[in-house]
Each structure stands twice: as C-alpha cells, then as structure tokens.
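A.B. asks: structure for the following, please:
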Amino acid sequence: MKKFLFILLAFTGIGASAQTGAVRGRVVDNITEQPLEGATIIFAADSAVTATTNANGDYRLGNLPVGRVTLRVRYMGYETIILPGIDVVSGKDVPADVRMAESYNSLDEVVLTAGPAKDKARNKLAAVSARQVSVEEITKYAGGRSDVARLATNFAGVSAPDDSRNDIVVRGNSPTGLLWRIEGIPVPNPNHFASLGTTGSPVSALNANMMANSDFITSAFPAEYGNALGGVFDIAFRKGNSDNYEYTLAAGAFSGAEAMAEGPMGKEGSFLVNGRYGLAGTVGAGGTSAQPNYADFSFNIDFGKTKVGSFSLFGIAAHSYIDFRGNDVDEDDLFAAKDENMDVVSQFGVIGLTHSAAINDFSSLKTSIGGSFSGNTVEQERIFNYGTPQANPLPYADVDNNEVRFTLSSVYNAKFSNRFTLRGGVMLEQYGLRAKLSSRERQADNDGDGYQDFVNLIDTDEDYTVFQPYAQGQFRLAESLVLNAGLHAQYFSLNEAFVAEPRASLTWNMAPSHSVTFGYGLHHQNVPAPLLFLNQNVNGSLVQTNRDLDLVRSNHYVMGYDFRPGNGWRTKLEVYYQDISNAAVEANSSSYSSLTEGADFGFSIDKFGLVSNGTGHNMGLELTVEKFLSNGWYGLATGSLFEAKYEGSDGIERDSPFNNGYVFNILGGKEFKVGSGRNVIFADSRLSTAGGRHYTPVDLASSQAAGYEILQDDKAFSQQYDAYFRMDLKFGMKLNSRRKKVSHQFYIDLQNVTNNENVFVREYNRLTNRVDQVDQIGFFPDFGYKIQF
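C.D. replies: This next block holds a predicted model:
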C-alpha cells in the first residue's frame, strides 16, 4: 500500500504549473448538415476563452484547463447549445461535434437549451424511443468491456442476460430484428465470431475509440430506416484531428491491445486509423479453454472540402478464428464438448465513400457508396462412441457462408423554413450470398452404416435486391408542437414483395421541463437467410421450400413522457405496444415460429415448407432516471416491465424465449480530483437483474434413445431459467502530464463481483446421458491501460 501511494503521488505531482488541453469539432445545421461559419464556442467558466468556426464549420478551442469543462455554442438565429462535462485531457484534443437547431422565430433572442441534450438522438427526425450513445459512455460504465452493444443493455427496453454474447434484445424482439448501420450504410453482423443471419456474438468488431456520438432507436423509427423490426443502431465515425498529429496506445483484457494514429492530411483533411488485437483468450476471459484469436483494423479519412463538395472514406476489416479440441475441453466450457473437434473462422468488412455537397443555401445532398462482407466457416468433427475402443471420428458439420453487399445511399436534406424541413432519399442494396451447410444433426441413418447421414441442408448461390425509397418531413406546428411524418417503402426481389410503411411522431413541449411524445410506425423485415434458403429433400431433389416467405410485418405504437426535475437530471416514461404478423411458422400444427430464432450461432435446420401465418405481440412499460455528470458524479437507473408472446401454427399463445418479464439496471460513478486537481481517481458501479430466459424442456427419454437432444415441442418455452443477477465494480485513474502533451488512464473492472452463478443453458448431454446445466462466466477482473500523446 505504501508503494502504491508513493507511485500515486509521483504521478499526481505537487507543482503549481498547470497543463491545458483543447476541444475541437465541427458545427453544422442539424437538418441540412451544412457547416455554420462564424459560430462562437465559449468556455463557460471564462467567457474570454472563445473560438469561432471557419468556412467548414471547424473550430478548435485551446487553453482549457484539464478536467471537466462546460462549453456554450452560439450562432445567430439558432438555439444555443450547452456541452457540459467534456473531459479535457493533456494527451489529445477532445472531439466535440455540434448540431444546431434553428430557432422557431428567427427574430427572437437565442434560447438556451435546458441542460444537456444527450438523451436526444443526433437524427432530429427520431423523436421517440431514441437517444445518443457517446464514446465516453461506452468506456465509462463498469462491466461494459468497451463494447457498444453491451452498453445498450443498460438502456430501458433492452435485455441481454447472457454474458457470453452481445446480442441486443429490444422490447422482447429477436436480436435478428436489429438493424446495424455504419456511416449511413446497413451492414451485416459487425462482430467477431459472427454467423450468417445473426446480429451479435461474443466480441464486437466496432472500436469505441473510432466512434462519434451515435444513435440507438428502439421503436417507430424515422422513415429513412427499413428492413428491421426491433431496433436501429446507427453508428457514426469521428474525424481525425485536422490540426495536430496524435497517438493512442491501449491494452485491455476484453478490448485487446490497440494502436491509433490521427492527424492532418492535405490542406483541410484528416486521417484516423486504428489497429487492434484481442487478448481475451490470453488472459482466460473467453468462456472456453480454446484460444480465441481476433483482430480488426478501422479507418476514417476526411479529404476535406473541394469545389465539388466534401469526400470521406471509411472502413473496417475484422478477422477471427478459434480451434476447439475435445481433449482440452473443461466440463464447464460454454462452446465446446469433449467428443468434438471444431475449427471456426469468421470475417467482417465494410468500406464506404461518402460525398456531401450543398445544392443551395437551404438544401444539401449526401451520397454514399459502399461494400460489405461477412463470412464464416465451420469444420466440425464428432467422435462417435467416444471413450470406447470403437471410437470413430467423422465429419459432423461443414459450414461455408459468404455474404457480399453493395450499397448505394443518397439523402436529400432541405430546410425550406425554420418551421418545415424535408428529408428524402433512396437506399439500394444488392446482395450476393454463397452459403453451404452440411450436417449430421438430427438426421436419419438411411444408408445403414450405423451413423446419422451427412446431409446437405443449404447450398445456394443467390443474388437479390432490397430497394428502399423514403421521404419524411418535420413540421413545427407551433413553438411547442413538432410533427414528424413520412413514408418508407421496401421492395424485396426474392419474393417480389413491395410494401409501403407510414411513420409519424408528435412531440408536445408542454413546459420547459415537460414534454409528451406519441409515435407510430409500420415496419417489415425479411425472414433470416438461413431459413429462406434451407433445403428440403422432395422426391430426391433439394428444394428451397421457404424462399417465398412474406416479409414479417410489425406495427409499433409508443407514448412517452419526459420530465427534467432539475439541471442535469432527466426522467422518461414510455409505454409501447407492438403487433407482429406474417411470421414464419410450420404448415402443420406446431409451436414453432421464426420469432424465436436468432440468439445463438445458428438457426433451426429442420423447418421446411414454412408459411407466413405466425403472429406475436410485445408490450411494456419503461422508466429511465438519469443524472448527467456534474459535480463529479453521474448515474443511470432503468427499469422495464414487459411481455413478449407469440403464436405458432397450433394457435396457442406462448412466451417468447425473450420474454424475461422485467429488467432493472442501476449504474453510477464518482470522480475525485487529486494532486493539483488535474488528475482524477474514479469509481463506477453497475447492478443488473432480469427475469430468466424462457426455454423448452428436454424430452430425456427420447433424447437418450436418439443420442441427441429432442425437446418437448408441445411445451415450447414453458419453463424459465432462474433470475439473472450481476454486479460490477470499476476503479481507475486519469493522469495528465504537467509539462508534456501526454495523458494516462488505468482501470480495473471487477465483473460479477458476487460470483453469481447465472444459468447459461440446460441441455441434454450425450456423454453423461442426462440433462446438465452449464453456468455463465463467474467473477472475472478486467483491466486496462491507455496512453495518449
């Protein structure tokens, strides 16, 4: 302890010289995204410290003391923006982009916003069930593993009581209902160890240090979003520093070892690049005895403003692989078994070029072209008659999936007045899917060799198109009343389905601290590809009997009340109902529905000849109480009470596997200044509890006779795992150099400090010949270090 205190004092120092930092960013109109030249950025504690934006809307405000600062942004005819709690460090300029809204009456004095608007989406047409996600939130809260998907599980309406994956379950919907977008381009699963049709996995390929503030939307999305039922995660990349070269080195048990560089490029451009390599397997944090290997590279290049507009190029390349060997598997391994050997490889990539240009004083056009790739291969070997002299290793599963997308997106923004704005555009996605799946799972022994047949289940080489035009307007009917209304359309070439989807929301600001919102949206999404292209043996021929399934349909209804009880506080209450139809179910009477898929690495492989007659509904009540950082402390409490039900072709209403019933989260933290005040010690905590996931009980006698798991389908999801509980504690320190442009950060994140045994799965174990329970990862200490210079 004495040595620790000595080191602490040595870092904090007692000198009187003060180190300073800077904040930089870009100020734009929140609708047209055109730069606002001449906007003034003011240090709230000293109005003499100011900066003014240039013709590109760029600014840099220097000579700021390290630590938390508040800035004001002013521009004639626009509402003043307050940026509270910006964490200024000595090691790098802090990015802070600003989107400003024009005042309702341009003759009025500028109106100050009542505290931070972090609870509002960057997309000003997203008025209900939406909020911004900041980079600091991703890295700040305990237990988050610097994973943006895991951060979302702290928000009201989201549940994920599974520490082994980062699937996002929004209001009882399957994780497959989530839409991921990066810089406006829809992408497949942006995670390591991802598989076709899923949206989550154990490890994210999105690097928080690359991100700008982004949007997370859980209901009644604006008209520009389509082909999703449950939610939207709209990820934005930040620009690199256009004034100075800066570097970051970091390492963490879950986030991995990484290096980042950024700086000016050309006259007005910048670059930002980051490479990362995973360390989870090295430190034993993977939930398996096998060694997970993963790496990713991300970049964002801003070419600056030219005579024909602004261009930027962005991308991610991610690779991961893991080799399971049965001889090395422990009994509590989450992903492997002693009688199996398996090699798994996955890749994810996206690259996009964006062009933005002003058409005239009130409108702009933003066009993006991009390509994305997602692939995974699995080679699985099963040792039949394991542990006996007759042991016989045979191929058990072979997977080879490659999905390529080419995307064109063009968005027109126009602000005809401060009371009426319009956004319209088109999204064209061309898919190329090359997928193969062969397996012995659940197959008969037709050739009489004593083993299940190795059957081809998916073998497709398919090209198809998703086309989505849309238009949406914002009407400020009065200073306190705002209407957003629009129409989204979607064409799916595989079944030639065309649908039109109205969207609308109404916001009434009853008083400066009180507002009410109403929202409605009709949404459609295609059934996941692993079900659409599943082969059925019909009279000796392989036929894709599911490929013509209808788009699943969902009506969203939501009402919310937002109250700010004091400066820096926010309370929000929302109630919602979601009516789902056209889900895929079996033609004969059964409990199956496609609404139950998507929370694992694979999909059902024995569901053929499906029809679009399934239904479901989700309803719930959500509460958010948030204390934005001030006076050194912050907090977030969210609670959700909900119901998620579905009906298969047997007409019986059942619990969805995602019907946890309730989710409660309490998060909070405190920062303490030490030394001369430029350094900070911080503590953060998180407590989460949720109802257990519903599951289908095993038919033990039938499983023992067959040698593989057989479930009691007539009792689908009739049982529920024990309630989930987890508590995390995080401690760390931020150190700012007195004389050099260097900053350090250390932390230790004690995850599941109570070592609670949360259930991972109860399933038939073919080796023990009984139903066994496997628990999730217990107590684990995460750690990290970062240096910026």
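A.B. asks: every contact and neighbour count from this point should use C-alpha atoms.
C.D. replies: Noted.
A.B. asks: residues in contact with D459?
C.D. replies: Shown in contact with D459 (CA atoms under 8 Å, 6 or more residues apart in numbering): 434-437, 533, 535.
A.B. asks: same deal with S195?
C.D. replies: Neighbours of S195 in contact, by CA under 8 Å, 6+ apart: 189, 346, 375-376, 601-602.
A.B. asks: go again using 6 Å as the cut-off
C.D. replies: F601 (CA atoms under 6 Å, 6 or more residues apart in numbering).
A.B. asks: so it: helix, strand or coil?
C.D. replies: Secondary structure, DSSP: H, G, I helix; E, B strand; the rest coil: S195 is coil.
A.B. asks: element containing F4, please.
C.D. replies: helix 2-12 (DSSP states H and E).
A.B. asks: how about that helix: buried residues?
C.D. replies: Burial within helix 2-12, assessed by neighbour count using 16 or more other CA atoms under 10 Å, is assigned to 11-12.
A.B. asks: just checking, next helix/strand downstream of that helix?
C.D. replies: Immediately after helix 2-12, counting by DSSP H and E, sits strand 20-29.
A.B. asks: burial count for the closest residue to S312 other than its chain neighbours?
C.D. replies: Distances taken as CA to CA, 6 or more residues apart in numbering place D302 nearest to S312, at 4.4 Å, with adjacent residues excluded. Counted with other CA atoms under 10 Å, the neighbours of D302 add up to 23.
A.B. asks: are we agreed that D302 is in a strand?
C.D. replies: Yes: according to three-state DSSP, D302 belongs to a strand.
A.B. asks: the structure of the following sequence is requested for comparison with the preceding one:
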Amino acid sequence: MKAVSRFLPSVVFFLLIGFSSFSQPKGSLKGRVYDLKNNQGIPFANVQVYSSALGTATDTKGYFEIDSISPGYIRLEISCVGYKTILSEEYMVNTAFKREVEIGLEELPVSLEQVTVKASPYRKTAESPLSVQRIGISEIEKNPGGNRDISKVLQSMPGVLSSPAFRNDFIVRGGGPSENRFYLDDVELPTLNHFATQGASGGVVSIINVDFVKEVNFYAGAFPASRGNLLSSLLDFQQTTGNPDRVKVRATLGATDYGLSLDGPLTPTTTFLLSARRSYLKMLFSFIGLPFLPVYNDFQFKTATRFNQKNEFILLGIGGYDINRLNKKINHPDDNQEYILGWLPESRQWSYTLGAVYKQYGNSWQNLWVISRSELKNKVEKYSFNDKKLPKLVDYNSGEAENKFRFEHKRQISSHFRLTAGVGIEYATYRNSTFRVLYYQNQSQNIDYNRRLNLWKWSFFGQVVKTFGEEKFTLSFGLRGDATHYAASTQNIFRQISPRLSLSYALHPKWFLHFNTGRYYQLPSYTTMGYADEQGELINKRHKLRYIGSNHYVAGIEFRPTPLTRITVEGFYKTYDHYPVSLLDSVCLANKGTDYVAVGDEPVKPVGEGRSYGIECMLRTQEFYGIIASAAYTFYYSEFKKLDHNLRSLSTYIPSNWDNRHIFTLTASRKFKQNWDVGLKWRYVGKAPYTPWDIEMTSSIPAWDAKRQPYYDFSRFNSERLPAFHQLDMRVDKSFFFRKWSLILYADIQNIYHYKSQGPPLLVPEKDKQGNYIKNPDREGYYQMRYIKNEIGGTILPSVGIIIDF
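C.D. replies: The predicted model follows:
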C-alpha cells in the first residue's frame, strides 16, 4: 500500500487534467490499395472509414486520401469488383501528422464475383486456417498490465501460459519455452527479449518497440512450410513504413523505459524508422526493494525503398544491451532478498539482428530474398558470498552468431490454385568458455571447458493451396526438410522431412470446420550442441544428439455471428520424441528454460518422449455495447514419459513443469467521450506442478556452497502442486489532440487486489547474529536448515506513462 500512496498524487493530477475540454481538430489518412498477387495498384476501389460516412475511391494508380477523420483508432473497409472485401487492421489517426497506409486485396475466383462477401478483421490463410490469432496495434498499445510490451500482450492469447514472476517466458499449448520462433518483416529474430535466457525464448522485457508494429500474427499450430525449426508457436511481426511527407517524432515515458522514435522520408523513394530506448528499471526495482538492478538499452531501425511497383527493398536492424547488477545496498534484507542475493549472478548481454529483404513482383508471382545476421553475447559471473576477493562459483562467457539466406517463390497458377517454394542456407558459430562449481554424485566438481562450434544448415520447403466448390472447401499441403552437418544423426535431410496438411470447409457463411496435422522438427539449442568436456570433445555429439520431433493434430470449429465477432473452439494433440534429457538429473530439457542466463549447457541424451493435449475456447468481439473484449480458456495436459535409471522410457506419464491444466484470460476495454479509454484484464492460471526439495543434499555443506540454492528431489518430480494464480490489471488512457501535436497520458496498475502467488517454501541454512551459516551440531558436514516463505510476485505495480507525437 505504500507504493499506492506514493502513486496517488500522480493519479489525481492525471484525472484532473482530463476534464479540460477544447475544440478538437481533425486528422487525415492517405495510402494505396494494391493487388496481393502482383503489387499493382487497384484503381477505383472503394475505401471507407468503418461505421462512418467518410470514404473515397482510389485513383488510377490505387492511391487515396481521406480528410476530416476524428482522431483515434479506426479501421478501413475496402471493396472492389473482382476482389474480396476486407476490414483492415487498426490505424491510429493523429492530428500531428497524416497517416500513410498500404492495403492489399486478394482476387476473387471468377465463380464468386457475383457473391457478396462480408468483410471481417479476423482473416485467415489457407495454409493456416486455424490456431492463428491476428493482433492489432490498439490491443498492443492499450493492453492492461501489458505496459506496451508485446510479450505480455501475447499472454492473453489462448493456450499461452503466463507467469506471476517478472518474466516473459513464452509457453504455448504445454510446450517448452525454447519451442518458439519469431519473425520481423520476414527476417528471423532469434532474441525477442532483454535479459534473454540463452537457449530459450524468455526474458524480462520485449526488445521490440511497439511504436513501429503494424500487426502481429500468432500461430499456435498449422505452421506454414516456409517457417521451420519450431515446435510450439510462431510470431510474425509486421512493421509500419515511414511517413513519406515529413519527419514524425514520438517521445515516450513508460512504466519501465523512456525512448524516442522517428520516421520520415530519406529520399523520394525511401522512408525510414528509427528508435532508441533506455530503461529505468534500476530505479524502479531499487524503489520497491528488489535485490537485482537491471538496465536495458535498445535500438531499432528500418528503411523501405520502392524502386517501382515491381521492386522493393527493406533494410532493418534491432538490438539490445543489458546489464544486471545485484542490489547490495539493501539495508537489513529480508529472507527472500538475502536468498536471491546469495544465488543470482551478475550479467552483461548484448544482441542484434540485421536483415535485408528484396521483393520482386510479376503478373502472377512474387520472389522474396532474405539475408540476415544475428548475434548474441552473454557474460555471467558469480562470486562466493558476492565478494570479488573470493573464488568464482560461475564464470560463463558465451556467444552465438547466425548468418542466414532464404529464397521464396510464390505463384498464382490459377484463381483456385497457388504454389510456394523455396530454399534456405545458414552458417552459425557458437563459442563457450565456462567455469562453474557443480555438486554431482556427492562431491563438488569443477566444470571447465572452452569450445567453438561451426555449423552449416540447409533447408527446402514447398506448399500448395487448392480451393474447391466456390471456396467452400480449401486444401493445403506443405513439405519441408532441414539438416545440419553437426553429426551423422542430423545431416541426412530425409530424416527430417516435415509434411503438413490443412483442410477447411465452410458449413455456412458463418460456420467453418478446420483441421490440420503436421510433423515438425527443431534443432536443439547451441548451448546443448556445443557442450564439451575439458578436452573440448562435444559430449552430446557423441551421444547422437538429433533433431527433436513433434506431431500435431488439431481440429476446430469457427463461428462468426457478425463481422466483428469470432468464436472458436479447437482441440489439439501433440507428441514429442527425441527430446534431450539431462544426464545430471534425468529431467527432460522441455521442463527447463525459465532460468536466468542459459539453459541446455549440460550432458544429455535424445531419449525424451512426451505429449500435450487439450481444448481451447476463444471469443473476440469489437461490438458488445461499445466494448472490445476477448475471453480465452484453455484446458490441457502436458506430460512426459517417466524414465528408468538407464534412461529408458516407461509407460507412465508424469506432469511437465507447464501442466497447469487451466488458463483463462478476460480482457475488455471501452472508449468514452473526450478521448478516454479504460481497460481491464483478469488472468487465472491453474495449479502449477513442482518438485519437492532434497533435504539431505541441500543441507550438505559442499552442496549448498556450490549453488546457494536448494536441490530438487527428482525421485518425486512434479509430485506436488502450488496454489492457482490470478491477477487483475487496469489501464486508463486520456488522449489530447492539438493542431500540430498530440499527447497521450496513461495509468496502468498491475495486480490491483494485491494477490500474492505462493511458490514452494524455500529451504535455506540457518544464520547466526553475525550472518554466518550455522552447522548442524548433530551431523558433521551439514548445515542446520529452515524454511522461508516464497512469494512470487504479489506486488501492486502502479505506473504512469506519457506519449507525445509531433
């Protein structure tokens, strides 16, 4: 409550200034409507502001302009003879500048040209007719509790598990946090978050600046063949392009960072986007008494050049630099603060991705060339008792770099048949210099190795789409192959052939049946492939490490009672095979990945088998008495086969770390008069499984001194469950639009009713008044232990933000 009382004056000030009223100027929007098949402008298309009388028609080259639009988020409805009518993604109309947009239309088959097709923002593709959610910019900008962080916004999607801790781990349909892939304007983005966990997808804050995001397509299955090396989800980010008329500036002060974004023209044919951000999490975390003090910085840029309607070139880049230090100045730290200070290391991390995309259009075909380079460097240190005069417990210095090329060719054979085909090649390097103290087999051991790994990877893919009977029935079949020269077990591309099939049938103009099945492969992380012994031998290569395989079976029904309302129910069943299993603790790596620093740098064997299955229900509507709402519920199981002492699979399944069973999220927002917006989000996550502590090992003096954390009793793996977690978040926005600039103020409060999520009680040694560990007088070589509370999250987090456009 102390944080709330300090925050209250800001809220009062924020509310008081909102009651001012003034004459509000209007905004304008211009853009181009083009044919998705060949990028040609479409003349005489009707462009209308949805639910408004404002509209116009495109000129002979497909360009249009609409003036006198009330500021705020709008959609455009675009229709033209011979094309499917669509509702566009949302655009922010601002008085500070004229918004520029581009909208592609899909050609109608000749047999449907006389049919009236109702527009809907919930579009799907034939390749992925189900398990796909399209997220607009207003959902990202104004998501309660999201703080303009795309990773947190995505936790509202069906099948996505959220966490009460300060992390952005991405866990989809019971899969592990390393099973996801991310793309930014067709360029693969290996690192999505600041303070990323190397070998997985999690972190603390998203590295992507949402100022430049146009829309996000989230796939929980039915992956297109052009996207590989994933098992659970795909995130496809599309960025805006710069303003061609003048330079625009946006200054932001958010809950965790401040930044500056610019976009505008560079030449008559080239526009740019550019942003830089820096966090003040160090100050925030110090204020609320957290024992770690992170600082992150990032940059993002994009240039887009249109030589003509047939040729386009994009150059983009994104990167971050992160530092985490321990808060050693806490006066009289409590038990939890002292515990975290004891085990958490200090770290430095930087990453970047640079990419170039060239698009070429013909009359009925498109070519896409993509070249990119990504790099991640990770430096982690931990000293005994945080004293640099004492020996190190951890000294981890790792780096990985990827150079990628991909070519795609798309061709419209006829109005009912299209083809996609392509190839890819990658060259990756990985290096790791590691020293750490490990307690294993009842003795302390020093892990000390230095290894460099070079990899060539190659792939091919193809996909065909065929529609039948006035597009009532759609079939898509794709095939993909991946290989790498890492080992004999990975270099035969025919062992990693990945077929996929999607079927969609329109029962009625408002009812649809969908089905998808596929076989997907993913290469283990570089941390696992590059693990070596002191002589530099790749241990896991010797253990015949190979691609992880997963079979997906998904079926669903979709109901669209109105163009702005969509209801879906999907059932899914996934199996896993050849998952790496740790030789240190016999735990499948699918159960790891939410730790800090890195995951997978340990000896393994590819013997893990698992499954995940359940049902998802999703309601999204934008017309419920002026309320934009979504409700998502998932009931599922996530399990892996139990292993015997020789790591042979038994018939018994045990819960994975992600087997929470129930996930429910309800999000609602409403726009009020005088540009007020209010949103609420309530989350419920079922009981998480956990493994009890091994009291005997934890109390051992050399064991505790090596790790400063309790050890799990893996003979009782995930045999207990924590209480369920739930949280209510709220956000209030007030927008002011002036003639040459605009101002947006917002207040965001996470965990309004102060729910404290409980973790398993922590087992730690007793201390005397001088802070020294107390030895057990009855057992030589052991500490005297006690339990302390383990509250995960539970803090009310109020914040305010300011956004200025000019």
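A.B. asks: picking up where we left off before, helices or strands up against the helix holding F4 of the first structure?
C.D. replies: Contact partners of helix 2-12 of the first structure among helices and strands, from 3 or more CA pairs under 6 Å, 6 or more residues apart in numbering; DSSP states H and E: none.
A.B. asks: most neighbours of all the contacts of D459 of the first structure, which one?
C.D. replies: N535 (27 neighbours).
A.B. asks: what residue of the second structure matches up with it?
C.D. replies: Matched to the second structure by TM-score structural alignment, N535 of the first structure sits across from A532.
A.B. asks: and for T507 of the first structure?
C.D. replies: Match for T507 of the first structure (TM-score structural alignment): S504.
A.B. asks: am I right that that match is in a strand?
C.D. replies: Yes: counting by three-state DSSP, S504 of the second structure is located in a strand.
A.B. asks: what about it, neighbour count?
C.D. replies: 25.
A.B. asks: longest strand in the second structure, please.
C.D. replies: Identified as the longest strand of the second structure according to DSSP state E is strand 443-468.
A.B. asks: the first structure: matching residues for the next helix or strand after that strand?
C.D. replies: Following strand 443-468 of the second structure in sequence order, the next helix or strand is strand 473-484 (DSSP H and E). Residues 481-492 of the first structure are where strand 473-484 of the second structure aligns, with TM-score structural alignment as the criterion.
A.B. asks: that stretch against the second structure, how far on average?
C.D. replies: Compared with the second structure after the fit, stretch 481-492 of the first structure shows a mean deviation of 1.0 Å (mean CA distance after the TM-score superposition for the first structure).
A.B. asks: centre of the chain versus that stretch, how much separation?
C.D. replies: 23 Å (CA atoms, centre = their mean, to the nearest Å).
A.B. asks: with stretch 666-686 of the first structure instead?
C.D. replies: The answer for stretch 666-686 of the first structure is 27 Å, by CA atoms, centre = their mean.
A.B. asks: returning to that earlier point: how about the nearest residue to the match of N535 of the first structure, chain neighbours excluded?
C.D. replies: A532 of the second structure sits nearest to L538 (CA to CA, 6+ apart), 4.4 Å away.
A.B. asks: still on that earlier bit, wait, which of the contacts of D459 of the first structure is closest to L700 of the first structure?
C.D. replies: For these, the minimum distance to L700 of the first structure (CA to CA) is 27.6 Å, reached by L437.
A.B. asks: need the contact list for that closest one.
C.D. replies: Counted by CA under 6 Å, 6+ apart, L437 of the first structure has contacts 398-399, 457-458.
A.B. asks: same thing with V28 of the first structure?
C.D. replies: 34-36, 99.
A.B. asks: in strands, which of these fall?
C.D. replies: R99.
A.B. asks: which one of the contacts of V28 of the first structure is nearest to V516 of the first structure?
C.D. replies: R99 (22.8 Å).
A.B. asks: which residues touch the equivalent of the closest one over in the second structure?
C.D. replies: Under the alignment (TM-score structural alignment), R99 of the first structure pairs with G104 in the second structure. Applying CA under 6 Å, 6+ apart to G104 of the second structure gives the contacts 33-36.
A.B. asks: what distance do you get for G104 of the second structure to Y521 of the second structure?
C.D. replies: With distances taken as CA to CA, to the nearest Å, G104 of the second structure is found 32 Å from Y521 of the second structure.
A.B. asks: next: Y352 of the second structure.
C.D. replies: From Y352 of the second structure to Y521 of the second structure the distance is 25 Å (CA to CA).
A.B. asks: if you count what's nearby, which of those two comes out ahead?
C.D. replies: Just comparing Y352 of the second structure and Y521: by other CA under 10 Å the higher neighbour count belongs to Y521, 26 against 21.
A.B. asks: the residue lying closest to G778 of the first structure once chain neighbours are set aside - how many residues pack around it?
C.D. replies: With sequence-adjacent residues excluded and distances taken as CA to CA, 6+ apart, G778 of the first structure is closest to N755, at 4.8 Å. Number of residues near N755 of the first structure (other CA under 10 Å) recorded here: 14.
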